[in-house]
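Okay, predicted coordinates and the sequence, questions at the end:
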Amino acid sequence: MKLIAENVFQIPLLPRNSINCYVIDDILIDAGIRSSANNIFRALKGKKITKHALTHAHADHQGSSSVVCNTLNIPLWTSEPEKENAESGNVTDEYPNKKHLIARFQRKYWAGGGLKVSKILKEGDTVGSFTVIETPGHSRGHISFYREKDRVLIVGDTLVNMNLVTTVPGLHHPPAIFTTDKKRNISSIKKLFALNPKILCFGHGPVLIDNGELERFMRKIH
């Protein structure tokens, strides 16, 4: 685990930060793909985790959720629109083209089993020292997590900080083939920008200590 801020840790699950999950306080945020469980358990060794929350229930974020929750005997929290997919494990059904080769690959090799959701998260709820921000678009019920005191933002996939083909770092919209509503996602990006975040933690790409990168990105989408 890599310390990002007070009680905030990044767990890179694939090389070059291409898939990440995070620990905030005693809560695991996201859980990578199905084969990520052992990496997560190694990273968490000696640290008590009491809850698991998802930014969204896509295959590269809930892949190890059921294993982690069952092994650690902890509850799963999601937003209301993500609950059905998280509980069924049908986590590629929302993709614009769920029959796409990559979608079929993710469903077969990345997606984890379904698990009962114990708590529904909504705008303004507290998750540890963070606040839930509803950021739909990439998925119907995507949420982010923000801590105002030091402006740390868990972005999920509202934005990605790498080219997912070349792995070169840089801010991008999430891939269209996995994004339910691109216009709505742009509105969510603007909502997060208005929070004036300083440290941005992404599902894909390295953590960004913002020195104007986000503002420059925003100029391109207005």
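Here it is on my side, so go on.

use CA for all of it now, contacts and neighbours both
Fine.

Now do the contacts for residue 189.
Applying C-alpha atoms under 8 Å, 6 or more residues apart in numbering, we find residue 189 in contact with 135, 158, 159.

If we use 10 Å, what do you get?
Residues counted as contacts of residue 189 (C-alpha atoms under 10 Å, 6 or more residues apart in numbering) are 135, 136, 137, 155, 158, 159, 173, 183, 214, 218, 221.

When you filter these down to buried only, what's left?
135, 136, 137, 155, 158, 159, 173, 214 (16 or more other C-alpha atoms under 10 Å).

which one of the contacts of residue 189 sits closest to residue 50?
Each of the contacts of residue 189 was scored against residue 50 by C-alpha to C-alpha, and residue 155 proved nearest at 21.5 Å.

you'd agree that closest one is in a strand?
Yes. According to DSSP: H, G, I helix; E, B strand; the rest coil, residue 155 belongs to a strand.

picking up where we left off before, restricted to helices, list the buried ones among the contacts of residue 189.
Here DSSP state H is the test, and the buried ones among the contacts of residue 189 give residue 214 as lying in helices.

with the buried ones among the contacts of residue 189 in mind, which one is nearest to residue 80?
So of the buried ones among the contacts of residue 189, ranked by how close each gets to residue 80 (C-alpha to C-alpha), first place is residue 136, at 11.5 Å.

also this one, for the comparison:
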Amino acid sequence: MSTRSVAKAYFDAIAERDVDAMVGFWKPGGREFIRGQVDTTAPDGVRGFFTALFGAVPDLDLQVQDMVVDKGRAAVRWRATGTFCGETPFNGLEPNGARLELEGCDVLQIEDDLIVANDAFSDSMAFARQIGMMPAEGSPAEARAFKLFNRASRVGTKLGAAAPEEIADGVWIIRGGFPQRAMNVYLLRDGDGVLVFDGGIKAMTKAVAAAGARLGGITRLVLGHEHPDHRGIAPGLGVPVYCHADGKADAETDGGEHYIDWSKLRQPTRTVMPRLLKMWDGGPVQIAGTVAEGDDVAGFDVVHIPGHAPGQIALWRASDRLALVSDCFYTLDINTGRHGPARVPHRAFNQDREQAKASIRKIAALEPAAAWAGHADPVTGDVKAQLEHAADTT
């Protein structure tokens, strides 16, 4: 049979609501991907989906409007009508008697007279409107829904993160977290786009994505380290994620929680912080590649600064003596929320406190003009003296 003949016969079987005949056109294991509805395989997945569809819309009438064939592919545009009045739910929705008029397109891939894949597209919004799940187009109810959505979007944007602020040539900071805006994510000019350094918290994802898009698009994300409050945006950005090799295992699993010692925190922080960390975390990250000491990252040199976390890195730009240091030091007291001078990160979160102090001294030796951390405020002025003091006394 030709590709056109197979596609026509398959849609004839759909029009006749003959599930057995439909399934017979599929190669076992073939993928049925109906966008927004189902991603399954033949034969059982195809049988289950269409059995449920015909059970919910017993008078479904599907007519082919057009077909374009190219070698082993057939694009089929169709129109379906029917009544959502059957005895069984469809995709979790109970039939309510609504009249349906829907359009869509299936792109079938056919090999040896069998369907091996189908990418199908239908108007899910029209379906939702027609069954009453969404307001009718142009209705007062739709206008009210849009108003509420827009209001929530504005509030969510304000709560998620502040607008990007340029802190140096080709470097922007986005401050997130409610209410103190103490979570820092950095955007670095990287060709025509920007590279993200440090992964912040999950609630910042949309703000970082939007800022990156306005600056030419995000090229990749480089984690400052692998803790949950520094990888939060990573899964949601949809870009390659890099980290130091020593942090890869934790980035891809629990984010280093296995060495956090909550008992070292005072109450109520000891009770609250584990819950906050889970809320901030975007979850395990698939690492696309690693960076190492001395690598060039968007015009900065990678500096390995372990101790707080095994894979923690800073980015150093000698031309203007700018250091982006993740959690090399804190300028925020985690128990009180008060801002202050640089100090060693809290002992509850450090994998190796003495190594963390050595890393602070390593950054101090670079004599930065400014050192911007993963939380709260930068250290400016006599940065070297302040960091040496932090390593020696805190």
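Everything's here; your move. A quick note: this is a predicted structure, and the numbers were derived from the prediction, not measured.

Let's have the buried ones among the contacts of residue 189 of structure 1 in JSON lines, adding distance to residue 93 of structure 1.
As requested, these are exported to JSON lines (distance: C-alpha to C-alpha, whole Å):
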{"residue": "135", "distance to residue 93 of structure 1": "19"}
{"residue": "136", "distance to residue 93 of structure 1": "16"}
{"residue": "137", "distance to residue 93 of structure 1": "15"}
{"residue": "155", "distance to residue 93 of structure 1": "22"}
{"residue": "158", "distance to residue 93 of structure 1": "19"}
{"residue": "159", "distance to residue 93 of structure 1": "21"}
{"residue": "173", "distance to residue 93 of structure 1": "21"}
{"residue": "214", "distance to residue 93 of structure 1": "31"}
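
whereabouts in structure 2 does the lengthiest helix in structure 1 align?
When structure 1 is parsed with DSSP H, its longest helix is helix 182-193. The aligned range for helix 182-193 of structure 1 in structure 2 is 353-364, by TM-score structural alignment.

center of structure 2, which residue is that?
residue 236 (0.6 Å; C-alpha atoms, centre = their mean).

can you tell me which residues contact that residue?
By C-alpha under 10 Å, 6+ apart, residue 236 of structure 2 lies in contact with 202, 204, 205, 206, 209, 282, 283, 285.

Let's verify the third one: helix, strand, or coil?
Local secondary structure at residue 205 of structure 2 is given as helix here, using three-state DSSP.

Apart from its chain neighbours, what residue comes closest to it?
residue 233 (4.7 Å; C-alpha to C-alpha, 6 or more residues apart in numbering).

Would you mind measuring from the counterpart of the one you found in structure 1 to residue 157 of structure 1?
Mapped onto structure 1 by TM-score structural alignment, residue 233 of structure 2 lines up with residue 64. Using C-alpha to C-alpha, to the nearest Å, residue 64 of structure 1 is found at 17 Å from residue 157 of structure 1.

Pick out whichever of these two has more residues nearby.
residue 157 (29 against 24; other C-alpha atoms under 10 Å).

And the helices in the stretch 101-250 of structure 2, which stretches?
All helices of the stretch 101-250 of structure 2, identified by DSSP state H, counting those that start in this stretch, fall at 124-130, 140-160, 205-214, 234-237, 248-251.

And those helices: which comes nearest residue 225 of structure 2?
Of the helices of the stretch 101-250 of structure 2, nearest to residue 225 of structure 2 by C-alpha to C-alpha is helix 248-251, at 8.1 Å.

Structure 1: matching residues for that closest one?
Against structure 1, helix 248-251 of structure 2 falls on residues 83-86 (TM-score structural alignment).

for the stretch 51-200 of structure 2, what spans make up the strands?
Secondary structure of the stretch 51-200 of structure 2 (DSSP state E, counting those that start in this stretch): strands at 61-70, 73-84, 98-111, 114-122, 165-168, 171-176, 183-190, 193-197.

any chance of those strands in CSV, plus distance to residue 223 of structure 2 and mean neighbour count?
Below are the strands of the stretch 51-200 of structure 2 laid out as CSV (distance: least, C-alpha to C-alpha, whole Å; neighbours: other C-alpha atoms under 10 Å):
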stretch, distance to residue 223 of structure 2, mean neighbour count
strand 61-70, 45, 14
strand 73-84, 42, 19
strand 98-111, 39, 19
strand 114-122, 35, 20
strand 165-168, 19, 13
strand 171-176, 15, 23
strand 183-190, 10, 24
strand 193-197, 6, 24
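
can you list those in TSV and add distance to residue 320 of structure 2?
Shown next, in TSV, are the strands of the stretch 51-200 of structure 2 (distance: least, C-alpha to C-alpha, whole Å):
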stretch	distance to residue 320 of structure 2
strand 61-70	57
strand 73-84	57
strand 98-111	54
strand 114-122	52
strand 165-168	9
strand 171-176	12
strand 183-190	14
strand 193-197	18
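
for those, which one sits closest to residue 150 of structure 2?
Among the strands of the stretch 51-200 of structure 2, strand 171-176 comes nearest to residue 150 of structure 2, with 20.5 Å by C-alpha to C-alpha.

which secondary structure elements does that closest one contact?
With contacts defined as 3 or more C-alpha pairs under 10 Å, 6 or more residues apart in numbering; DSSP states H and E, strand 171-176 of structure 2 has these neighbours: helix 140-160, strand 165-168, strand 183-190, strand 193-197, helix 205-214.

Give the buried residues for the longest helix of structure 1.
For helix 182-193 of structure 1, the neighbour count (16+ other C-alpha under 10 Å) marks 182, 184, 185, 186, 188, 189, 192 as buried.

closest to residue 144 of structure 1 among those?
Nearest member of the buried residues of helix 182-193 of structure 1 to residue 144 of structure 1, counting by C-alpha to C-alpha, is residue 192, at 8.7 Å.

wait, the closest one sits on residue 132?
No. With contact defined as C-alpha atoms under 10 Å, residue 192 of structure 1 does not count as touching residue 132 (11.4 Å).

where do the contact lists of those two overlap?
Shared contacts of residue 192 of structure 1 and residue 132 (C-alpha under 10 Å, 6+ apart): 144, 145, 146.

The first one maps to what in structure 2?
The reference is to residue 144 of structure 1. Residue pairing (TM-score structural alignment): residue 144 of structure 1 is matched to residue 314 of structure 2.

Count the residues that sit near its match.
When neighbours are defined as other C-alpha under 10 Å, residue 314 of structure 2 has 28 of them.

now residue 348 of structure 2
Using other C-alpha under 10 Å, residue 348 of structure 2 is surrounded by 16 other residues.

against structure 1, where does stretch 67-77 of structure 2 fall?
Alignment note (TM-score structural alignment): stretch 67-77 of structure 2 is unmatched in structure 1.

Run the chain-centre distance for that stretch.
Chain-centre distance of stretch 67-77 of structure 2: 34 Å, with C-alpha atoms, centre = their mean, to the nearest Å.
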